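Asker: Sharing a model prediction with you, sequence too.
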Amino acid sequence: MKDKSLGRGLSSLIPQHQQKDEPSDASKDQGGQTSEQPASSGQEGVGEFQYVEVTTIEPNPYQPRKTFDESALADLASSIAEKGVLQPLVLHKNTDGTGFVLIAGERRWRAAKQAGLYHVPALIQEALADADQARLALIENLQREDLDPIERARGVADLQERFQFTQQQIAEHLHLSRSRVANTLRLLSLPSSAQTALAEGKITEGHAKIIAGLPDVEAQERLLHIILKQTLNVRDTESLVKTAPESYQRPVNERVKHIAGELSERLESKVEVRARKDRYVVTLNMSSEEDLQALAERLNS
């Protein structure tokens, strides 16, 4: 049976918590500031609210984000130093029970450490098995809006590989269409230069989709170079590929050319075959509606 909590995200974790007492002044003096008391989330779920020492928290191994903007992190640390952590982290206990692993809130945790906090507010989740904790952690991170497209694609691939999820299951958990999941995974087929350009915002997912449809790395790299040099938008890029298809298609081998010639003779019409990345496109050229009707009659006879 599908675990519905995974589709609900953090709402399945954050409770109408019963807050434990804020750490005493003595505990604050052991290593820095603590956080202000956060507001209740107002959401129901399973978990326990408490203040946790920042040094007992481990980063989430399923975090799709591999890099953090140091400038933005410094700004957040400055805000936390002034106001505290206003939204609790979500944690679960590690396997030996000596510390905690992040499910959500890694930026707040990193910034809190930079700000010199000793304790941070957290919701401790213990009800799920390890595999479900991992799935939930990854799903929650993928639902974030500030992941770049490549981070998101790697996270989706991780979800698929670690837990043998189908694209349809991933789509249901992330509230996306299956085609969107497929297109997201397709980004990982791009050459590294295109992945970097996409992650850095130099091209869009629309550009990336066009590049990914080209037959080989050489053609993909060539188109990427033109997009960046001429600052083409997606529509211009589509037009370029359509008006100069010979520059972005796979060469047709002699055997395919021979087959195209035989088809032309049998159908009494010019047949063109173009090789795309993963398929052949066959085009019949007809000079009139009558020729098209005659071809249909020959095919039906």
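Answerer: It's in. Residues are numbered from 1 along each chain as shown.

Asker: switch to C-alpha atoms for all contacts and neighbour counts from now on
Answerer: OK.

Asker: residue ranges for the strands of the stretch 101-250 of the chain, please.
Answerer: 119-125 (DSSP state E, counting those that start in this stretch).

Asker: Helices along that one, start to end?
Answerer: Taking DSSP state H, counting those that start in this stretch, the helices of the stretch 101-250 of the chain run over residues 106-114, 130-142, 149-163, 167-174, 178-186, 192-199, 205-212, 217-230, 234-243.

Asker: Out of those, which gets nearest to residue 255?
Answerer: Closest approach to residue 255 among the helices of the stretch 101-250 of the chain (CA to CA): helix 217-230, 22.6 Å.

Asker: that older thread, ok, which of the helices of the stretch 101-250 of the chain comes nearest residue 86?
Answerer: Nearest of the helices of the stretch 101-250 of the chain (CA to CA): helix 106-114, 9.5 Å.

Asker: What number of residues are in the vicinity of residue 83?
Answerer: 12 (other CA atoms under 10 Å).

Asker: Sorry, slip of the keys, the one I care about is residue 160.
Answerer: When neighbours are counted by other CA under 10 Å, residue 160 comes out with 16.

Asker: Compute the distance between it and residue 64, please.
Answerer: In this view, residue 160 and residue 64 are 13 Å apart by CA to CA, to the nearest Å.

Asker: what do you get for residue 25?
Answerer: 37 Å.

Asker: Leaving out chain neighbours, which residue sits closest to the residue positioned nearest the centre of the chain?
Answerer: For the chain, the residue whose C-alpha lies nearest the mean C-alpha position (CA atoms, centre = their mean) is residue 152; its distance is 1.4 Å. Of all residues not flanking residue 152 in the chain, residue 142 sits nearest, at 6.1 Å (CA to CA, 6 or more residues apart in numbering).

Asker: Can you name the residues that contact that neighbour?
Answerer: By CA atoms under 8 Å, 6 or more residues apart in numbering, residue 142 lies in contact with 64, 152, 155-156, 174.

Asker: Out of those, which comes closest to residue 195?
Answerer: Distances from residue 195 to the contacts of residue 142, taken by CA to CA, are shortest for residue 152, at 11.8 Å.

Asker: I'd guessed that closest one sits against residue 64; true?
Answerer: Yes - in this structure, residue 152 is within contact of residue 64 by CA atoms under 8 Å, at 6.6 Å.

Asker: want to compare, so here's the second one:
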Amino acid sequence: MKKNPLGKGLESLIPKAESTRTIINEIDIADIKPNPEQPRKVFDEEALSELTDSIRRNGVIQPLVLAAGEEEGEYIIIAGERRWRAAGLAGLRRVPAVVRVLTHETEKLELALIENIQREDLGPLELARAYKNLMDTHDYRQEDVADVVGKSRSAVANTIRLLGLPEKVIMALEEGLISEGHARALIGLDEKKAVEILFKIIDNSLSVRDVEKLVSKKEREQIMHKEEDENIFVMSLKAEMEEFFRTKIEIKPGKKGGTINIRYSSDDDLDRIIKTIRGE
């Protein structure tokens, strides 16, 4: 399992009010940039307006957590993007911040993800995309993500499954027309059936329990058995390929087909893998 470089998590990077050893700097707002891997993409305008009013009256109480950017004198937000946005709207030119040295790009995403989870700021789809980003971009397994965010592997897996829903269902969830519970009840259904039930939810204000009744017990059992069979097959195939190629293999099933990624650590390793494929 990938070792968590964060140690005790976000609390170890955000200064406590009574700390006397942490140096808090005043940083120009113009020199601060949002974290491109910030999992939170949508900021509630009403909540942001309230925070702006509070900062206008009281200033920024909790310092931002920043990391050095690519350009000299530039900083990337690790924690506190809402405060940064609100401070700008309040007319502040500088904000209090703690600058941390992060040795891995992955830490920026981990910290941003943990901060939002602890504050319960992320929507279900934002959370799912953040998990998937850690897995796709930073070579994490579901177990690694679960370890970082302090959740069970099954909770992480169930959240990621939301991304496999039909586009119309995803849009309805993003727009708040249905709840996460509604969306979960539709996971695994074929697109036609899922969209059909989606319209019934919206038109008739159905509860999650109502939706679960619409999705028959037999359908739910078929979905579960199918996923279990597919997971067993994929895991077995993955183990067989890793033994054959002597490297890490990543199999990503999709709605139509999928992808197989073969990892290599150096040019020599790549040459070895190619020779293995050729049977040399």
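Answerer: Done, it's in. Computed from a prediction, not measured in an experiment: that's the story for all the values here.

Asker: Overlay the chains and give the TM-score.
Answerer: With the length set by TM-score structural alignment, normalised by the length of the second structure, the two chains reach a TM-score of 0.73; 228 aligned residues with a CA RMSD of 2.7 Å.

Asker: quick one on the thing from earlier: now tabulate the helices of the stretch 101-250 of the first structure in TSV and tack on distance to residue 256 of the first structure.
Answerer: Formatted as TSV, those follow (distance: least, CA to CA, whole Å):
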stretch	distance to residue 256 of the first structure
helix 106-114	54
helix 130-142	44
helix 149-163	35
helix 167-174	34
helix 178-186	27
helix 192-199	31
helix 205-212	24
helix 217-230	21
helix 234-243	22
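
Asker: Out of the ones you listed, the one nearest residue 249 of the first structure is which?
Answerer: helix 217-230 (7.5 Å).

Asker: For that closest one, give me the average deviation versus the second structure.
Answerer: By mean CA distance after the TM-score superposition for the first structure, the fitted helix 217-230 of the first structure averages 1.0 Å away from its aligned residues in the second structure.

Asker: and that helix, which stretch of the second structure?
Answerer: Using TM-score structural alignment, helix 217-230 of the first structure lines up with residues 191-204 of the second structure.

Asker: and what of stretch 91-109 of the first structure?
Answerer: With TM-score structural alignment as the criterion, stretch 91-109 of the first structure aligns to 66-84.

Asker: buried ones in that stretch?
Answerer: 66-68, 74-84 (16 or more other CA atoms under 10 Å).

Asker: How about residues contacting it?
Answerer: For stretch 66-84 of the second structure, the surrounding residues in contact (CA under 8 Å, 6+ apart) are 29, 31-35, 38, 43, 48, 51, 60, 63-65, 95, 97-102, 108-109, 111-112, 115.

Asker: rerun at 6 Å
Answerer: The contact list for stretch 66-84 of the second structure, computed with CA atoms under 6 Å, 6 or more residues apart in numbering, reads 31-35, 64-65, 99-100, 112.

Asker: same check, this time on stretch 187-205 of the first structure
Answerer: Under CA under 6 Å, 6+ apart, the answer for stretch 187-205 of the first structure is 148, 150, 212.

Asker: out of those residues, who's nearest residue 181 of the first structure?
Answerer: Closest approach to residue 181 of the first structure among those (CA to CA): residue 150, at 12.5 Å.

Asker: Any idea how many residues pack against residue 20 of the second structure?
Answerer: Neighbours of residue 20 of the second structure under the rule other CA under 10 Å: 9.

Asker: again, but for residue 193 of the second structure
Answerer: Neighbours of residue 193 of the second structure using other CA under 10 Å come to 12.

Asker: swap in residue 148 of the first structure?
Answerer: 15.

Asker: Which residue, neighbours along the chain excluded, lies closest to it?
Answerer: If you skip the residues right next to it in sequence, residue 148 of the first structure has residue 199 as its closest partner in space, 5.5 Å away by CA to CA, 6+ apart.

Asker: What is the aligned counterpart of the one you found in the second structure?
Answerer: Aligned by TM-score structural alignment, residue 199 of the first structure pairs with residue 174 of the second structure.

Asker: and residue 91 of the first structure, that's in a helix?
Answerer: No - under DSSP: H, G, I helix; E, B strand; the rest coil, residue 91 of the first structure falls outside any helix and is assigned strand.

Asker: From residue 192 of the first structure, how far out is it?
Answerer: From residue 91 of the first structure to residue 192 of the first structure the distance is 34 Å (CA to CA).

Asker: Check residue 139 of the first structure too.
Answerer: 25 Å.

Asker: out of those two, which sits in the busier spot?
Answerer: Neighbours around residue 139 of the first structure and residue 192, counted as other CA under 10 Å, are more numerous at residue 139. The numbers are 26 against 12.

Asker: so how far is residue 220 of the first structure from the more buried one?
Answerer: Counting by CA to CA, the gap from residue 139 of the first structure to residue 220 of the first structure is 31 Å.

Asker: now swap in residue 192 of the first structure and tell me
Answerer: Counting by CA to CA, the gap from residue 192 of the first structure to residue 220 of the first structure is 11 Å.

Asker: Tell me the counterpart of residue 137 of the first structure in the second structure.
Answerer: Looks like residue 137 of the first structure aligns to residue 112 there (TM-score structural alignment).
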